[in-house]
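A.B. asks: when you get a sec, could you give me coordinates for this:
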Amino acid sequence: MNRDLLRERREWLLRRNCSLSPRQMGMAYGLMCVFSFAVATGFVMIGLWQVLLFTVLEMTAVAAAFLYFARHATDYEHIVLANGKLLVEQVSAGKMSVTQLELYFLRLQMPARYGDLIHLESNGVAVDIGYFATDPRRRALAQELRAEVQGGLFSN
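C.D. replies: So this is what the prediction gives:
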């Protein structure tokens, strides 16, 4: 066999593109609170206390959005093709799921429409991948994966 499946290993890592560190997120939230509450305090001084209530609700909503963002900032997909198997490790909000697929029975469904994920299925086990890739990158990943799988299975 020209191709030694036991020694070849191909990996893909897909993760979120986070532009702010947790410290920067905290600083941004603190600055928003300072400015919003300064404006609200000015309105309270002229007798419009409703603005303060709105500011509290607004900053609570922003805090919830920041917490959601922070919870998912480290999400990723790690795809490993080795030893005749495809291993898909997905982490979302700190919860990891690992799916192992046999290459011999693998069916790869390319994304049909914009926004569709790559669907993988083998022996009744199915997984969708490509959550953290743009549509062009997702299609390129599907083509790379298909070429690697077909090359490993059908080469002489």
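
A.B. asks: all contacts plus neighbour counts: C-alpha atoms, from now on.
C.D. replies: OK.

A.B. asks: starting at the chain centroid, how far to stretch 24-44?
C.D. replies: 30 Å (C-alpha atoms, centre = their mean, to the nearest Å).

A.B. asks: show me the contact partners of stretch 78-89.
C.D. replies: For stretch 78-89, contacts defined as C-alpha atoms under 8 Å, 6 or more residues apart in numbering pick out 5-14, 77, 90, 96-104.

A.B. asks: restricted to buried residues, select those in ChimeraX.
C.D. replies: Applying 16 or more other C-alpha atoms under 10 Å to the contacts of stretch 78-89 leaves a buried subset, and the ChimeraX line that selects it is:
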select :14,77,90,100,101,102,103
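
A.B. asks: to compare with the earlier structure, here is another sequence to fold:
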Amino acid sequence: MSTKTWQMRRNCALSPKQLLKFYIILVCLSVTVAAGFLLAGVWVILIFTLLELCAVTIGFLIYCRHALDCETIEVNGKQLIVKKFIGYKETIYEFNTQWAKIEPPLEGSKTFFISQSSLRVEIGQFIRQEQQLPLIAAIRPYLG
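C.D. replies: This is a model prediction of the structure:
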């Protein structure tokens, strides 16, 4: 019994580990500049440096929370499994390949749906529109 898997990931320039290294360098540089101004008697720069680092920290935390987001479609025999990992929360949906249907995207839609009876899962938020139809065509032969 062969398993076929398709994975769609968010397109991120930096991994969380790379972002942490960049953040440490940024904090060191900002604190060094602020300390230089503080030694020169301009203490107000320290306040703006702390505000800047707070804003950058919040932005980087939001970025890191979603940097590893992905969607996975796996066909294993008569089972179709859709895994959605969004914001460190994984949700798993199981379908029977004999009854599952793929609903093609509506005109201009960024996503498509996999459904079976009352269960309907939105897929494809991490791929471009021109990749949707080839992905649907690749999955269809595995459905009944």
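
A.B. asks: mind telling me which residue is nearest the centre of the first structure?
C.D. replies: Phe132 (4.0 Å; C-alpha atoms, centre = their mean).

A.B. asks: so which of the contacts of stretch 78-89 of the first structure belong to strands?
C.D. replies: Within these, residues falling in strands by DSSP state E are 9-14, 77, 90, 96-102.

A.B. asks: Met59 of the first structure matches what in the second structure?
C.D. replies: Counting by TM-score structural alignment, Met59 of the first structure lines up with Leu53 in the second structure.

A.B. asks: now its match, nearest residue through space, not along the chain?
C.D. replies: Counting by C-alpha to C-alpha, 6 or more residues apart in numbering, Leu53 of the second structure lies nearest to Val27, which is 7.1 Å off, once chain neighbours are set aside.

A.B. asks: ok, Val88 of the first structure next?
C.D. replies: Closest residue to Val88 of the first structure apart from its sequence neighbours, by C-alpha to C-alpha, 6+ apart: Ile79 at 4.6 Å.

A.B. asks: ditto for Arg140 of the second structure
C.D. replies: In space, Arg140 of the second structure is closest to Ile102, 7.4 Å off (C-alpha to C-alpha, 6+ apart).

A.B. asks: just the element for the one you found, please.
C.D. replies: If you go by DSSP states H and E, Ile102 of the second structure is part of strand 101-103.

A.B. asks: ok, the match of Met59 of the first structure touching Cys28?
C.D. replies: No - judged on C-alpha atoms under 8 Å, Leu53 of the second structure makes no contact with Cys28 at a distance of 10.6 Å.

A.B. asks: the two: who's more crowded?
C.D. replies: The residue with more neighbours, out of Leu53 of the second structure and Cys28, is Leu53; 17 against 12, by other C-alpha atoms under 10 Å.

A.B. asks: how close does that one sit to Ala137 of the second structure?
C.D. replies: Distance from Leu53 of the second structure to Ala137 of the second structure, counting by C-alpha to C-alpha, to the nearest Å: 47 Å.
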